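Colleague: Sequence first, predicted model second:
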Amino acid sequence: MPRVAAYPVDPLFVDRWSPRSFSGEPVPDAVLLSIFEAARWAPSASNAQPWRFLLSRRDDPAWADFTSLLQPRNALWASAASALILIVAERQVERRGEIVENVSRSFDAGAAWANLAHQALLLGWHTHGIGGFDRIAARQRLAIPEAFAVETMVALGRAGGLDGLHPDFHALEAPSDRRPLDQTVFAGRLGTPAFPAERSAA
């Protein structure tokens, strides 16, 4: 079933979803540069821009290292992507001349990832965030300094057909719905409705 927004939003936000079936076709530099440029303009606390992106394409020497990090079930589909992107975030930030822990690093890296995902869709490509991978091995194999937290991995590619997808995932290959706003937005305290009932039910 097609997704339907309850309130007016740009179709971009409803049309973005996370397929597991990818065609595996090469992704052009122009696409990659565009999606990373979109990520570059994400908001961040103190303009720290803590995110960094480690990129591997299917024909890169590092591809085997990236795919080896995936949990076996995720490897069944993500290894068919055109590129894998590992997102890390700098742990510390300078504020008023002092180096302190950047407590919003994951939040800010998430904003950059959202920009990247939406720009990819505008260019006809899809992304799928991956939490199931070995973060300890990623740090070791990709020589990630302790100054950076390993956040998440992203698969990028053109959407493919079910014929190229492991049968275990066929039933999942459709856009998922979202819970309604009256279960998400609250007035001051969890459980307190933020909007009148007649608006929530609109």
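Modeller: Done, it's in.
Colleague: Please count neighbours and contacts with C-alpha atoms only from this point.
Modeller: Fine.
Colleague: and Ala48, how many neighbours does it have?
Modeller: 17 (other Cα atoms under 10 Å).
Colleague: how about the nearest residue to it, chain neighbours excluded?
Modeller: Val93 (6.5 Å; Cα to Cα, 6 or more residues apart in numbering).
Colleague: hmm, who's touching the helix or strand hosting the one you found?
Modeller: Secondary structure from DSSP states H and E places Val93 in strand 92-95. For strand 92-95, contacts defined as Cα atoms under 8 Å, 6 or more residues apart in numbering pick out 46, 48, 99-102, 147.
Colleague: Got another one to weigh against that:
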Amino acid sequence: MSRTPDHPIEPLFVDRWSPRSFSGEPIPDAVLHSAFEAARWAPSAYNGQPWRFIVARNGDAAWPLFLGFLTTRNREWAQRASALIAVVSNTLVERRGEIVHNGSHSFDTGAAWANFAHQALLLGWHTHGIGGFDREGARFALAIPEDHAIETIVAIGRQGTLDTLHADFHPQEAPSTRRPLVDFVFEGRFGAPAIPQQRSAA
């Protein structure tokens, strides 16, 4: 499947995709540290840095616990990942000396997750965000406070070959395309097409 951008961008952005086939090999500390360092520098409202990450590596004592959160279908392929990472966000933030609700906690944590995914790819590792899992089970088992939101679980690993993946997943094991800009970029009001044009400097 072709992944050709309509406008010039760095190859990193089209090269990143979410495979389900993983080799299962151990992930070095240096790779995780580098990816988390990239996440650390994501932008956030009031510099609240709401992201939190809880890691289980394949083979660790916590590994069966993390796999147990996943739906049966996701567990089928995620069991060969090198690590599973619960992505959590703090829903509160300090503003002018007061603790208040952070309306952008999920948005900001999404920025950190994107940084993580792209840095991992630069190091030769792929990631796959997982939405199908037991959030309340994860909250209890991982002792996640009530004022923190559970955003997703991320699988990370080296991409494996198709023979490591159940045949049911083979048709999906390819990078997906994206909608054109006209579908989601508007000008002036929602739904109004954005017409690219050269604007003179004021």
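Modeller: Cool, the structure landed. Predicted model only: the values in this text are computed from it and were never measured.
Colleague: if we can go back for a sec, show me which of the contacts of strand 92-95 of the first structure is closest to Ser79 of the first structure.
Modeller: Ala147 (28.2 Å; Cα to Cα).
Colleague: Number of residues surrounding the closest one?
Modeller: By other Cα under 10 Å, the residues close to Ala147 of the first structure number 11.
Colleague: which residues of the second structure fall in helices?
Modeller: Along the second structure, counting by DSSP state H, helices occupy 12-15, 29-40, 63-69, 72-78, 105-122, 135-141.
Colleague: As a quick check, tell me the outermost residue of the first structure.
Modeller: The C-alpha centroid of the first structure is most remote from Glu198, which lies 34.1 Å away (Cα atoms, centre = their mean).
Colleague: Contacts only, for the residue lying closest to Leu86 of the first structure once chain neighbours are set aside.
Modeller: Nearest non-adjacent residue to Leu86 of the first structure, counting by Cα to Cα, 6+ apart: Met153, 4.3 Å away. When contacts are counted by Cα under 8 Å, 6+ apart, Met153 of the first structure touches 84-87, 129-131, 133.
Colleague: same thing but 7 Å
Modeller: Met153 of the first structure is in contact with 84-87, 129-131, counting by Cα atoms under 7 Å, 6 or more residues apart in numbering.
Colleague: Keep only those of the residues you listed that are in strands.
Modeller: 84-87, 129-130 (DSSP state E).
Colleague: follow-up on the earlier one: quickly name whichever of the contacts of strand 92-95 of the first structure is closest to Asp65 of the first structure.
Modeller: Taking those together and measuring to Asp65 of the first structure by Cα to Cα, the closest member is Ala147, at 21.1 Å.
Colleague: Check which residues of the helix or strand containing the residue farthest from the centre of the first structure are buried.
Modeller: Using DSSP H and E, Glu198 of the first structure sits within helix 197-200. By 16 or more other Cα atoms under 10 Å, helix 197-200 of the first structure has no buried positions at all.
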